[in-house]
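Enquirer: this one's sequence-less:
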């Protein structure tokens, strides 16, 4: 009943009691530290203590109230919040299996291709819901494996959207001041407006980078890899376009799901936002089979002319926007 009424407002003394004086730390990110907590009724929660926020208390509460009304199977539910002077906290449902990151980069293959496909679909449904299913369009701006959490059934849930800005659904383009993200996933237009306007397509780009990492089980930029494989998206595109039989990951041959995830990902990471599909179209592609999926045009950073030096200059420019 309490969850149905929206997020609960907790006093700071409640937060210290729920976390047993911040005893069990789950992790730390750009927004603050996360602790495990226990509500009455033996309900486990994750409590994020936020670093000092620029917004005032009323703005914070208004935004939290809007986000608290979101209810989707692939979005982490906001249970409550705390706002006392400069002390701010967000109380989320607890995800026992942690983040997707530790599974896809594990030396052992954690998931079957069918399970990876289900996880990719779940993430896409969650993002599409944030973009189109709410009264206000919610843009995440930081889609990456670390921000995808897994529940007891390994159902993926999008997390860390709590401080993403809310925009009217008809407001397609955003001010540059909205830009944020993580190097390796941040869309080009977040760095330079010469690529296009910041919009929901920025999340599509980040999702494409996430898909590539899920398919290959390796990070998109790997300094340890051979020169030809340093920038993974470029290597994937060259492999697919040459129709090589060898797998994109370490596998002997490329699996149908692996190929599908990679082709969809390459559509998502087109350099110009207008060339990327909307999240609803991405979802349609993932739900369909590999048949009929065409390899997209070559993004300009792919191909034999790709040079690590060029990549480093882009990364240095991007780093000014990273957390």
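Expert: Looks like it came in fine. Only a predicted model underlies this, so the values are computations on that prediction, with no experimental measurement involved. Numbering: from 1, shown residues only.

Enquirer: only C-alpha atoms for contact and neighbour calcs from this point on.
Expert: OK.

Enquirer: what ranges do the strands span in the chain?
Expert: Counting by DSSP state E, the chain has strands at residues 8-9, 25-29, 32-39, 43-50, 78-84, 87-93, 136-138, 148-150, 156-158, 166-168.

Enquirer: And here is the other one:
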């Protein structure tokens, strides 16, 4: 029913034999995840592509429908392009523009290579964070329907030749009318560590576009620290909750100790990124800035930023890491 209603006027629909030909019978595997596998390919017009073969699909194929119906209709510099799809029998494939530099998480959490150090230079981090924020702003405000992503995280940010960030993976996305920002979900969706508190419990507030702001804030804190944030709900309190460590450093006006020497202007960029991110992860959604405000904060002066309230519940068992 979806495919019939979707029609042929939008994203190109490919046959499975065309997908096999484009990937040379799935010869070059780029990666694998819970959704299935991704292969490098090339369309008949010579355009390089990444082909995601969906496996282990649950329910009625809603994640596949979400991806095609949302990303298939939109074009933005900071959102990955969906060039086509395949739905033939039980086979489902999504065909994207190929991102030569892979995903952001492979650079954030690997400090050894020169390219990682170059990418994680403070000004480059600011460029990437601003690009992601512009992509989210477009999803929230630039489309006919508001698109809430619900899975913003480094793994879902792809990078092109120029390290321009592009938001990908819309399998958990939800559409709502532009005049509405509050949505109703039957279950939490997203990835542990990036899920806003209100998706765990309505006691924290209502689910809205501010839920993506929270995930964005966690992503930026990981860029700043170069470390994965530990979930605040963890039972093992010996694990470090990175947002708490960053908050204490910023609040005491101490420099964040990164993996490279920094000039004063670079230290200020890192401090600005950290303060903006700490505003974004406020547990009360009403205290988080909307994404246009986030962009203003990122492009504005550090002097104009105020320190946010403590954005988490402190636990005496959380330890300060040796970094």
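Expert: Happy to help now that I have it. These figures come from a predicted structure and were not determined experimentally.

Enquirer: Could you single out the most deeply buried of the strands of structure 1?
Expert: Highest mean neighbour count among the strands of structure 1 (mean count of other Cα atoms under 10 Å): strand 156-158, with a mean of 27.

Enquirer: Which one, of the strands of structure 1, ends up nearest to residue 284 of structure 1?
Expert: Proximity to residue 284 of structure 1 (Cα to Cα) singles out strand 156-158 among the strands of structure 1, at 18.3 Å.

Enquirer: okay, the strands of structure 1 in TSV with distance to residue 185 of structure 1 next?
Expert: Listed next are the strands of structure 1 as TSV, based on distance: least, Cα to Cα, whole Å:
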stretch	distance to residue 185 of structure 1
strand 8-9	33
strand 25-29	16
strand 32-39	20
strand 43-50	23
strand 78-84	25
strand 87-93	24
strand 136-138	18
strand 148-150	14
strand 156-158	15
strand 166-168	21
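
Enquirer: counterpart of residue 10 of structure 1 in structure 2?
Expert: Using TM-score structural alignment, the equivalent of residue 10 of structure 1 in structure 2 is residue 14.

Enquirer: Now its match. Nearest residue, chain neighbours left out?
Expert: Nearest residue to residue 14 of structure 2 in three dimensions, chain neighbours excluded: residue 86, at 5.0 Å (Cα to Cα, 6 or more residues apart in numbering).

Enquirer: Also residue 143 of structure 2?
Expert: Counting by Cα to Cα, 6+ apart, the residue nearest residue 143 of structure 2 is residue 74, at 7.4 Å.

Enquirer: Tell me which residue of structure 1 lines up with that neighbour.
Expert: Superposed on structure 1 with TM-score structural alignment, residue 74 of structure 2 falls opposite residue 70.

Enquirer: Count the neighbours of its match for me.
Expert: 18 (other Cα atoms under 10 Å).

Enquirer: Neighbours of the match of residue 10 of structure 1, how many?
Expert: Neighbours around residue 14 of structure 2, by other Cα under 10 Å: 16.

Enquirer: That one: what's it in contact with?
Expert: 84-87 (Cα atoms under 8 Å, 6 or more residues apart in numbering).

Enquirer: Residue 76 of structure 2 contacts residue 137, doesn't it?
Expert: No. Residue 76 of structure 2 is not in contact with residue 137 according to Cα atoms under 8 Å; the separation is 10.6 Å.

Enquirer: Right, I'll leave it there.
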